[in-house]
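[1] A structural model of the following input is requested.
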Amino acid sequence: MLQPRGILRSLFEAAIAAADPAQCVPPNLPEPPRGRTIVIGAGKAAASMARVVEERWAGDLSGLVVTRYGHAVLTSRIRVREAAHPVPDMAGLEAAREIISLVSDLGPDDLVLCLISGGGSALLALPIEGLTLADKQEVNKALLRSGATIGEMNCVRRHLSAMKGGRLAAACHPAKVVTLLISDVPGDDPINIASGPTVPDPTTCEDALEILERYGIKPALAVLEVLTSGRGESIKPGDARLAQADVRMIATPQMALEAAARVAAKHGLAVHILGDAIEGEARDVGKVMAGTALQVARRGQPFTPPCVLLSGGETTVTVRGQGRGGRNVEFLLSLATTLDGHPGVHALAGDTDGVDGLEEIAGAYLAPDSIARAWTKGIGVKRSLAENDGHGFFEALGDGIVTGPTLTNVNDFRAMLITEEAAINAE
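    Next comes the predicted model:
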């Protein structure tokens, strides 16, 4: 039988595989139209999704998708552009302009196949008229450091964009638009996946202003003008241009957790999914999850060891220290401070896109002896947490998890393995 680290890594790999475009795109492709087929899209999985479309599409097609640097794959008919994430850059702006140009002269017999996955919000970086890329970059950086939820960040982004909040689908009218979505957001609301470029948006400029005020963000005067004047208002439910929009959710965090659960069951472990949409500060979630694990280990409640506790969602990190952030490693640091080396409790947390925060590291593995091993290197777990330095902590231990670009994204994956040793120590 695999050791705890190997088991947890196999669960993480199963979660990623469940969102592989090669598995989830083909069953959801629409019928070819009488007219043209234009493929567009954005996100960390956009290029790999486009490649699968090319392999499975019988008729003619062309198009353009934009993905994160390092996430491109070889395609023949659909062009792939790379741009920056999570802070947009000029390459993303230029790709967004090209996409708008591609869909500007379509008719009712044409089809737009839109491939959307996590990360698309930054990659479709076309500011609304009157704003510059620098304006959007400034707001985006402030939101990322503020501790705002993904829903709050995307609300602001939708009202500063020429593409988000349904505007891209409106630009495709009167062509039929079919959107294939790989969800990376808690609750799988399409409006929050890449900020909803092809779905109507019920939120308002007033909502966006309230979010900026809540987090003490003071944007440029041009941003305030767009929001206070109402010029940034998005496409609303009931708009006729989106009447024919067909949105298909093809991979979600819950599907990934269920795939991991099946692998855990093959190892003879009881599996309990605690939630696929858990939000909040990563350090707060870590404390709560640690409390649950300790109750299982000490009391056999509400579950009996050996077992695996799985969860997903998207936490946040308010960076106050000098570290590099990363919500999954921050979660693990917080978990470690509460577990305090309890024997028999192992954990793994990682982002399914292979990038935790701004780092090319998916996450990390936490063992019962992690704190003790860190002390031998002169590293204190509480100090690391105070500095938001989870990446530094786990790199020093050799316990960071590097996958490289996974070419998909269904948000964070967390697994806690509570072994028989925990049950024995509790007796």
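[2] When you work out contacts or count neighbours from here on, use the C-alpha atoms and nothing else.
    Will do.
[3] Doesn't A422 lie inside a helix?
    Yes: the assignment for A422 is a helix, going by DSSP: H, G, I helix; E, B strand; the rest coil.
[4] Give the burial count for the residue nearest to it when sequence neighbours are not counted, as a bare number.
    Counting by CA to CA, 6 or more residues apart in numbering, G344 is the residue found nearest to A422 once chain neighbours are left out, at 4.4 Å. For G344, the neighbour count with other CA atoms under 10 Å is 20.
[5] cool, and D239?
    11.
[6] G400 versus that one, what's the distance?
    Distance, D239 to G400, by CA to CA, to the nearest Å: 47 Å.
[7] Please provide the structure for the following sequence as well, for comparison with the first:
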Amino acid sequence: MRTGPLSLQEPERDGAARLLLRRLFDAAVSAADPELVLKDHLPPRPRGRCIVVGAGKAAAAMAIAVDRAWADVDLHGAVVAPYGYGYGYGKPAGRIAVREAAHPVPDANSEAAAREMLDLVAGLRAEDLVLSLISGGGSSVMALPVPGLTLADKQAVNRALLNSGLDIRSMNAVRRRLSAVKGGKLAAAAFPAQVVTLAISDIPGDDPAAIASGPTIADAEEGRDLSALAERLRGEIGEAAYCKLVAPSATKHAPRAQTCDVRLIATPQASLDAAAKVAREAGYDVEILGDALEGESREVAEAMAHLTSAPRGRPCVLLSGGETTVTLTGRSAGRGGRNTEFALALARALSGRSGVWALAADTDGEDGASGGGAGAIIAPDTLTRAAAAGLNVDDALKRHDSGTFFSRLEDLLVTGPTFTNVNDFRAVLILPDE
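    Next up, the predicted model:
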């Protein structure tokens, strides 16, 4: 008698599919757990002082891992994480202080954290070491405006970027231009000390300069013409910020005669590989579509739905990472994020097709404004249950209210902060009919 996924009956088949989807997500997150992966990437112990700085959703977990791994090293410092990701404001990670600030729009604590990091790395010597712990979410929690701009200017720019539908590279180009700490300026302040950056990538392509806008990576696009981006944002940003964006960048901030040592301790591809291992052990074929998928969430969902229709004789899992975008339309946006919107658009495109389940979630545990969810799960009966609950798929997509939609169905994936971030994770299970 067959005992694999095809031999199960509903609701057992549905329960098994949902359980496997969650196991795949958990494997992806575990592969990026700083406690498990950071210690193998540490540099040789320094001859002089060791200063630890950092920013991002994984900053606190990374700081704790450093403190434990280097218990015999004289070190101190501070890192900053978004509220809820820092294990409590001001609580130390051993000898490393943990601050918290706002995400995705910076606040006064973001500015204070940036100033603290610059102060910590000032006045060092060549034999000293700066360990920079960087992960996604670091851009907003360590934000210091360039001279001539205010925090309010930076906040307006961040809000405009979040609503713009721009890809992450374009957004980071804007952020670096307006920042006194990003684009290598933190490393410049640490000269002549050695700077080693341990990074968890949440960026398609794993470009270190784009992770948290690269505070220790010299800005290779410092002279880039940003006028087109400035024009796109002009109606929502102040005149001072607009003028900074259209003006040529004349000052070089790259560390003087200093090579950036960047070590990626966790990446989206490594997380996909970990999930693939779990899927294969469960008896599924695996197709990894890539770790850098981009585009509008709805369009990516429609393309994914098309892929599920290919003939397959065995149970299969489609895995992908990357970061889709949601361009807000109108002023009546509801609760949702790029993953819940992807999931809802996929459910609509599949139109109740049997044998297909999917999970889409952000590995940091928070999918935009989805109401505390990391993402969502869909099943063949999603649309049927939605209709019975009085939910309209087209209306929810129009109002970008996918988080509310899945919350009503109890299909919102709620994990809480994971204290890491390797971007979005998507898994689509395909069980062909017997």
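[8] ok so, going back, just checking, the residue nearest to A422 of the first structure touches A426?
    No: contact criterion CA atoms under 8 Å: G344 of the first structure and A426 do not qualify, at 10.3 Å.
[9] re the thing from before, tell me the contacts of the residue nearest to A422 of the first structure?
    Shown in contact with G344 of the first structure (CA atoms under 8 Å, 6 or more residues apart in numbering): A297, P368, L417, I418, T419, E420, E421, A422.
[10] now D110 of the first structure
    P33, R34, G35, R36, T37, I38, A175, K176.
[11] any idea which of the residues you listed has the most stuff around it?
    Neighbour count (other CA under 10 Å) singles out A175 as the most crowded of the contacts of D110 of the first structure, with 27 neighbours.
[12] Looking at the second structure, name the residue matched to that residue.
    Matched to the second structure by TM-score structural alignment, A175 of the first structure sits across from A193.
[13] For its match, give me its contacts.
    Taking CA under 8 Å, 6+ apart as the criterion, A193 of the second structure is in contact with L124, R125, A126, E127, D128, L129, V130.
[14] Map the first one onto the first structure.
    To tie it back to what came earlier, the one meant is L124 of the second structure. By TM-score structural alignment, L124 of the second structure lines up with L106.
[15] do the same with V105 of the second structure
    So, by TM-score structural alignment, V105 of the second structure is matched to V87.
[16] does its match really touch K141, like I thought?
    Yes: applying CA under 8 Å as the test, V87 of the first structure and K141 come out as touching, 6.6 Å apart.
[17] Look at the two and report which has more neighbours.
    Comparing V87 of the first structure with K141 by neighbour count (other CA under 10 Å), the higher total belongs to V87, at 20 against 13.
[18] ok, now how distant is that one from P306 of the first structure?
    As judged by CA to CA, V87 of the first structure and P306 of the first structure stand 42 Å apart.
[19] Which secondary structure elements does whichever helix in the first structure runs longest sit against?
    As assigned by DSSP state H, the longest helix anywhere in the first structure is helix 282-299. Where contact means 3 or more CA pairs under 8 Å, 6 or more residues apart in numbering; DSSP states H and E, helix 282-299 of the first structure is packed against helix 327-339, strand 412-418, helix 420-426.
[20] Switch those over to TSV; also include mean neighbour count and distance to T198 of the first structure.
    Shown next, in TSV, are these (neighbours: other CA atoms under 10 Å; distance: least, CA to CA, whole Å):
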stretch	mean neighbour count	distance to T198 of the first structure
helix 327-339	27	28
strand 412-418	26	24
helix 420-426	16	49
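[21] packing partners for the longest strand along the first structure?
    Across the first structure, the longest stretch assigned as strand under DSSP state E is strand 270-278. Counting contacts by 3+ CA pairs under 8 Å, 6+ apart, strand 270-278 of the first structure packs against helix 253-266, strand 307-313.
[22] give me the stretch of the second structure that that strand matches.
    Going by TM-score structural alignment: strand 270-278 of the first structure matches residues 285-293.
[23] Buried residues in the matching stretch, which are they?
    In terms of neighbour count (16 or more other CA atoms under 10 Å), stretch 285-293 of the second structure has its buried residues at D285, V286, I288, D291, A292.
[24] Nearest to L42 of the second structure among these?
    The nearest member of those to L42 of the second structure, counting by CA to CA, is D291 at 25.1 Å.
[25] how near is the closest one to T267 of the second structure?
    9 Å.
[26] now V121 of the second structure
    Note on V121 of the second structure: its distance to T267 of the second structure, by CA to CA, is 27 Å.
[27] A114 of the second structure too?
    25 Å.
[28] More neighbours: which of the two?
    Per other CA under 10 Å, whichever of A114 of the second structure and T267 has more neighbours is A114, with 26 against 23.
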